[in-house]
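K.L.:
Sequence isn't available, so here's the structure alone:
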């Protein structure tokens, strides 16, 4: 079981979300997690994703960053 960082969670709930102490303490950890937007978005690109992009779009010897004419 992992420990909760209560000071950080309280700052996020009371200051960030502007919850009252009563509202904060009545939330389940899952509800607070959802309100904080955790789990949204995509995970950062890993090495394999970067390598796939580099393979699909290689830099050429004449690549100056300027559009082709």
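P.N.:
Now that the structure is in, tell me what you want to look at. Source: prediction; values computed, not measured.
K.L.:
going forward, measure contacts between C-alpha atoms and count neighbours the same way
P.N.:
Noted.
K.L.:
Just give me the residue right at the centre of the protein.
P.N.:
Per C-alpha atoms, centre = their mean, the C-alpha nearest to the average position across the chain is that of residue 41, at 6.3 Å.
K.L.:
and here's the other structure:
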């Protein structure tokens, strides 16, 4: 048996949280179970390269005299 999987926790999540039947639970692939449990739905943090790309695409603008009243 592999130590990488916490089978009791996975079974609780599948059977109690997702309310799957045992047949449905055991028919899933690990990837399908991860997706159903919400793994991978978070966004990655913005790293320096991404910030620099955003700054280049949307530079700060100085207000002109014409923009002051808007």
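P.N.:
In hand now; what should we look at? Given the structure is predicted, the values throughout are model-derived calculations rather than measurements.
K.L.:
just to revisit the earlier point, corresponding residue for the residue nearest to the centre of structure 1 in structure 2?
P.N.:
In structure 2, residue 41 of structure 1 lines up with residue 42, judged by TM-score structural alignment.
K.L.:
circling back to that earlier point, does the residue nearest to the centre of structure 1 count as helix, strand or coil?
P.N.:
The local conformation at residue 41 of structure 1, judged by DSSP: H, G, I helix; E, B strand; the rest coil, is coil.
K.L.:
distance of it from residue 50 of structure 1?
P.N.:
Here the distance between residue 41 of structure 1 and residue 50 of structure 1 works out to 18 Å (C-alpha to C-alpha, to the nearest Å).
K.L.:
all helices of structure 1, in order?
P.N.:
Taking DSSP state H to define them, one finds helices in structure 1 at 6-10, 21-26, 29-35, 47-56.
K.L.:
export the ones you listed to JSON lines and tack on mean neighbour count?
P.N.:
Converted to JSON lines, those look like this (neighbours: other C-alpha atoms under 10 Å):
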{"stretch": "helix 6-10", "mean neighbour count": "12"}
{"stretch": "helix 21-26", "mean neighbour count": "12"}
{"stretch": "helix 29-35", "mean neighbour count": "13"}
{"stretch": "helix 47-56", "mean neighbour count": "10"}
